[in-house]
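J.: Test case, fold it:
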Amino acid sequence: MEIGWMIFLIIAVIVLWVIIDFLLGRKQHLAKAKKIVFPDRYSDMQIFAKGPELFDDLFSEIKKARQHIHILFYIIKDDKISHEFVSLLKEKAREGVEVRLLVDWVGSSLKRKTIQSLKDAGVKFAYTHKPKFPFLFYSSQVRNHRKITVIDGHIGYLGGFNIGDEYNDKNPKLSPWRDYHLKLTGEGAVDLQEEFLRDWHCANKVNLLQNKAYFPELSKGTIRQQFVPTEGEALEDLIATLISEAKQSLIIGTPYFIPSKKVFDHLQAAIRRGVSVTILVPYKSDHILVKEASYRYLRPLLKDGADVYQYMKGFYHAKVMTIDDNICDIGTANFDKRSMFLNYELNCLIYDPSFIKEVKHILTEDMLNSHKASLSDFSRVNWFSSFKETAARTISFFL
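T.: Presented below is the predicted three-dimensional model:
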């Protein structure tokens, strides 16, 4: 009996610690979160939806770098394409090119010996967002989910792909991997460069923002766009605002559909005012419970008149939203509470009709490779399904 009470007391203390840690950590987080507003820029842009095509282009541009390569990824795996990526960075560093590599402390799978080999070759390496006192639990949940590459200050990449074989269509369970990633040249590259250097400063307290060598003179491109960085705040308001501006159509593509109450309310309001709302999610899941967490939102939206598509041709990991033919949002943020309230994210708002048309063409292709869902697809069929959905609802903030 005493042992039982002791176990209960230990569990109660742990739960209480987690709650206090989270609440106080969240308060500190919001107090320190920076709100950066980048201006509208004009850039030339290209979109990649297939990993092999993206990696061929990215690696080719890295090989041509002459001055500096600055890269941030949430995930770098320990597999074939990751080894190729690491070898390429070491080769460039040995050539005398400045190489800085920033990876998330939780997301990365790089081994210590790999990191040491990078440093030995001259690559400047750092982890971002290491858990720290006094709020260990909360800080372990706040991740840098951005994926930024800047080459010689004038070529930039941003989007949903990480570095790993699964993103290169080499995972039998999830291939082909479907994602959207942007390549950018023109004046917008200055903001990607600045955001990377801000994250580098945050990670190791080295401030390089005043180094003019990283900011070459850039010419204007043809596509109006704006980068929007968020730090576990502001993203919810951004998404809600974009939804409220829709007058005819709204398309959302996301691997994880777990909106906040505010965003969900805006979606229902959009349907009520006659906006055509389409949601594209994967049929397959790459994480436990994320599918079940979405059901409580998809069911009422289907009842309200939204169209929901489940992507069947591999795994769908894109982060995209189109508002009428006026605005397109592509970036690193998922349509979920973790991206809205915990992660550091970076999105790109695009205002060019021809580019939005191209994105919509890709979305149409992806819908043709999808199953149009009905309410029965999200019904609870047995006690285990009900249990998983209840569990997912309980921890949806962290999925």
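
J.: Only C-alpha atoms from now on, for both contacts and neighbour counts.
T.: OK.

J.: Around residue 239, count how many other residues there are.
T.: Close neighbours of residue 239, defined as other Cα atoms under 10 Å, add up to 18.

J.: What strand or helix carries it?
T.: helix 235-245 (DSSP states H and E).

J.: Quick check: residue 51 touching residue 161?
T.: Yes - Residue 51 is within contact range of residue 161, at 7.4 Å (criterion: Cα atoms under 8 Å).

J.: Show me the common contact partners of these two, please.
T.: Here residue 51 and residue 161 have 167, 179 as joint contacts, going by Cα atoms under 8 Å, 6 or more residues apart in numbering.

J.: who has more neighbours, the two?
T.: Comparing residue 51 with residue 161 by neighbour count (other Cα under 10 Å), the higher total belongs to residue 161, at 29 against 25.

J.: Look up how far residue 275 lies from the more buried one.
T.: Separation of residue 161 from residue 275 (Cα to Cα, to the nearest Å): 30 Å.

J.: Which parts of the stretch 101-250 of the chain are strands?
T.: 124-128, 148-151, 155-159, 177-186, 223-231, 249-253 (DSSP state E, counting those that start in this stretch).

J.: just the strands in the stretch 251-399 of the chain please.
T.: Using DSSP E, counting those that start in this stretch, strands in the stretch 251-399 of the chain cover 276-282, 307-311, 315-316, 320-323, 327-331, 344-350, 370-372.

J.: With residue 153 as the reference, name the closest of these.
T.: Residue 153 sits nearest to strand 344-350 of all the strands of the stretch 251-399 of the chain, at 17.8 Å, using Cα to Cα.

J.: any idea of the angle that closest one forms with strand 327-331?
T.: Counting by axes from the mean of the first three to the mean of the last three Cα atoms, to 10 degrees, strand 344-350 lies at 150 degrees to strand 327-331.

J.: Helix or strand next in line after the strand or helix carrying residue 44, which one?
T.: When elements are assigned from DSSP H and E, residue 44 belongs to strand 41-50. Sequence-wise, the next helix or strand downstream of strand 41-50 (DSSP H and E) is helix 51-63.

J.: Report the buried residues of that next one.
T.: 51-52, 54-55, 58, 62 (16 or more other Cα atoms under 10 Å).

J.: go on, stretch 142-151?
T.: 142-151.

J.: can you list these in TSV and add distance to residue 68?
T.: Listed next are the buried residues of stretch 142-151 as TSV, based on distance: Cα to Cα, whole Å:
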residue	distance to residue 68
142	28
143	25
144	22
145	22
146	19
147	17
148	14
149	11
150	8
151	6
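
J.: from the residues you listed, which is closest to residue 368?
T.: Using Cα to Cα, residue 147 comes nearest to residue 368 of the buried residues of stretch 142-151, at 28.1 Å.

J.: To compare with the earlier structure, here is another sequence to fold:
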Amino acid sequence: MLAFLTDNWWTIAIVINYILALLAVVTILFKSINPTKTLTYIIVLLVFPFFGLIVYYLFGQEYRKNKIFNRKDVLNNNLIKSINSKVEIKPEFLSKYEANAEEEQVRLVQLLQKNDKSPLTQNNEVEIILNGENKFEKLFQDIKQAKKHVHLEYYILKDDKIGTRLLDLLLSKAKEGVVIRLSYDDVGSKISSKMKKLLNQSTIQHHAFMPVLFPKFTGKMNYRNHRKIVIIDGEIGYVGGVNVSDTYVNYPENKNYWRDTHLRIEGEAVFSLQTQFLTNWNFVAETEVKLDRSFFPSKPIDKIIPIQIAASGPDTDWANIMEAIFFSIVTAEKYVYITTPYFIPNDQIITAMQVAAKSGVDVRLLIPDISDSWTAQNATNSYLEQLFEANIKIYRYTKGFIHAKTMVVDDIFTTIGTSNMDYRSFNINFEINALIYNEEKAKEAKQIFLDDLKDAKNITFEQWTNRPKIERLKEAYCRLWAPLL
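T.: From the prediction side, this is the model:
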């Protein structure tokens, strides 16, 4: 028997592999997931022995998702439900808003309220911030003024120059008695043992989100926390694309220019950011925060800028951000301007953009000229021909790398946040966007987009169709992996 196993070990291994692969295929078919994603998994499982099983184990399993659903239950807390009901837009204002707002605005508000219990808040002040250096200048000033608590949640947190400045400031505020809660993604972040020792010796509460054994080799592990939010004393909130790393700050010595967009919010929308932070905090800390009113203070804001905070992830019943983007595109009447560093869309978004453009809407897409990911860039390129066929205008940002994740529609609606236009942001990662229903801010976002086009080149259909065949081959290969990127 032993001799038989020794002589035929490879055949036995292959047979076991395909038995497990076929079982996985059956499991995938019963899940009724997106056909493209289903086909990708089936191809990988059947064409790549052993490697396919590893890919499926890392990316296709949902045991971690089920674990999240079972444990992330802060929103069931009666206090948070009560707070949501108190900040939700007043009936008399909603009636006035519905009478004056565009129909698609009202319907989008209703969509998110049903999908994510995300209240439409009215009394807010919003500042659009360009680039990391400007964001951190304002953020540091706000943290210095903190009196009660600072809550931070980041996908990337590194203790390089900008990260050390932030962490040193937090250590200083902790000594003053300010409560610091810090959550960072274990795959995206890198903190030295020296800095972790300082954090451990302080009163700062810090936790890695869903730790993995080998972060360097699991950059695409499922269910990463891709959010970048800060809440200061429950009064000031930050959300957007800027992580904590020197890469995001345009220091004079940096070789590459980094173009990004972030938001600073004061008002009732901060309560929604706080709620989302606490939801994740109870999960990563494995203990429930004792909630009190100090997390949701009453600070009058006279300016009326309606905002909804849309959060999505494995713990939400619906793909809230994707649905909001989809609905905004298909109901647009004049223009849709999209900026994203990674454009690997699902069929719904492609169809929405095509339908809008063919119906006369000015649809424009701004993406990086050179991506920070070879695979992502080629996968993005594989989708562009479909856009050209619908007369969608495509621009490549040439000044540096554009990492902003924004969309502005018809001078009435803007979304800025952490979500890319890709499968991972729509279906797998934890993301958060601010949806702003305000003409002034929409026009400001529109002008920012048009200014960015000055540092971009317009790609024509003729130029694109003449690209080398080897490029098309690379694109076709990378597109196979699109649902996993």
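
J.: Could you tell me where the helix holding residue 239 of structure 1 falls in structure 2?
T.: Per the alignment by TM-score structural alignment, helix 235-245 of structure 1 matches residues 321-331 in structure 2.

J.: contact partners of the matching stretch?
T.: Applying Cα under 8 Å, 6+ apart, the contact partners of stretch 321-331 of structure 2 are 104, 108, 111-112, 310-312, 336, 348-349, 352-353, 355-356, 409, 419, 426, 432-433.

J.: With stretch 257-274 of structure 1 instead?
T.: 236, 239-240, 243-244, 246-248, 277, 281, 290, 293-294, 297, 301, 304-306, 334-337, 396.

J.: run the last query once more with 7 Å
T.: 236, 239-240, 243-244, 277, 293-294, 301, 304-305, 335-337 (Cα atoms under 7 Å, 6 or more residues apart in numbering).

J.: Please, a ChimeraX command that selects the buried ones among these?
T.: Typed into ChimeraX, the next command selects the buried ones out of the contacts of stretch 257-274 of structure 1 (criterion: 16+ other Cα under 10 Å):
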select :236,239,240,243,277,293,294,301,305,335,336,337
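
J.: ok, back up a step: which of the contacts of stretch 321-331 of structure 2 are buried?
T.: 104, 108, 111-112, 310-312, 336, 349, 352-353, 355-356, 409, 419, 426, 432-433.

J.: ok, back up a step: what's the angle from the strand holding residue 44 of structure 1 to strand 344-350?
T.: If you take the same axes, to 10 degrees, strand 41-50 of structure 1 sits at 110 degrees to strand 344-350.

J.: Can you mark which positions in strand 41-50 of structure 1 are buried?
T.: Buried residues in strand 41-50 of structure 1, counting neighbours by 16+ other Cα under 10 Å, are found at 41-45, 47-50.

J.: Could you provide these in a markdown table, with additional columns for distance to residue 83 of structure 1?
T.: What follows is the buried residues of strand 41-50 of structure 1, written out as a markdown table (distance: Cα to Cα, whole Å):
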| residue | distance to residue 83 of structure 1 |
| --- | --- |
| 41 | 35 |
| 42 | 35 |
| 43 | 32 |
| 44 | 30 |
| 45 | 28 |
| 47 | 25 |
| 48 | 22 |
| 49 | 22 |
| 50 | 20 |
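
J.: And those residues, which two are furthest apart?
T.: Counting by Cα to Cα, the most remote pair of the buried residues of strand 41-50 of structure 1 is 41 and 50, 26.2 Å apart.

J.: how about JSON lines for the strands of the stretch 101-250 of structure 1, with distance to residue 168 of structure 1 added?
T.: Formatted as JSON lines, the strands of the stretch 101-250 of structure 1 follow (distance: least, Cα to Cα, whole Å):
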{"stretch": "strand 124-128", "distance to residue 168 of structure 1": "24"}
{"stretch": "strand 148-151", "distance to residue 168 of structure 1": "17"}
{"stretch": "strand 155-159", "distance to residue 168 of structure 1": "15"}
{"stretch": "strand 177-186", "distance to residue 168 of structure 1": "7"}
{"stretch": "strand 223-231", "distance to residue 168 of structure 1": "26"}
{"stretch": "strand 249-253", "distance to residue 168 of structure 1": "20"}
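
J.: for these, which one sits closest to residue 208 of structure 1?
T.: strand 124-128 (13.1 Å).

J.: residues in contact with residue 119 of structure 1?
T.: Applying Cα under 7 Å, 6+ apart, we find residue 119 of structure 1 in contact with residue 125.

J.: Residue in structure 2 paired with it?
T.: Using TM-score structural alignment, the partner of residue 119 of structure 1 in structure 2 is residue 200.

J.: Ok, residue 141 of structure 1 next?
T.: With TM-score structural alignment as the criterion, residue 141 of structure 1 matches residue 222.

J.: go on, residue 214 of structure 1?
T.: Using TM-score structural alignment, residue 214 of structure 1 pairs with residue 295 in structure 2.

J.: Thought residue 235 was touching its match, still the case?
T.: No - using Cα atoms under 7 Å, residue 295 of structure 2 is not in contact with residue 235; the gap is 8.6 Å.

J.: got a list of what the most centrally placed residue in structure 1 touches?
T.: With distances taken as Cα atoms, centre = their mean, the residue of structure 1 nearest its centroid is residue 332 (2.7 Å). Contact analysis of residue 332 of structure 1 by Cα under 7 Å, 6+ apart lists 145-147, 159-160, 319, 345-347.

J.: any idea how far residue 18 of structure 1 is from residue 7 of structure 1?
T.: According to Cα to Cα, residue 7 of structure 1 and residue 18 of structure 1 sit 17 Å apart.

J.: These two: which is more packed in?
T.: When residue 7 of structure 1 and residue 18 are compared for neighbours, residue 18 comes out ahead with 15 against 11, by other Cα under 10 Å.

J.: Confirm that one sits in a helix?
T.: Yes - using DSSP: H, G, I helix; E, B strand; the rest coil, the assignment for residue 18 of structure 1 is a helix.
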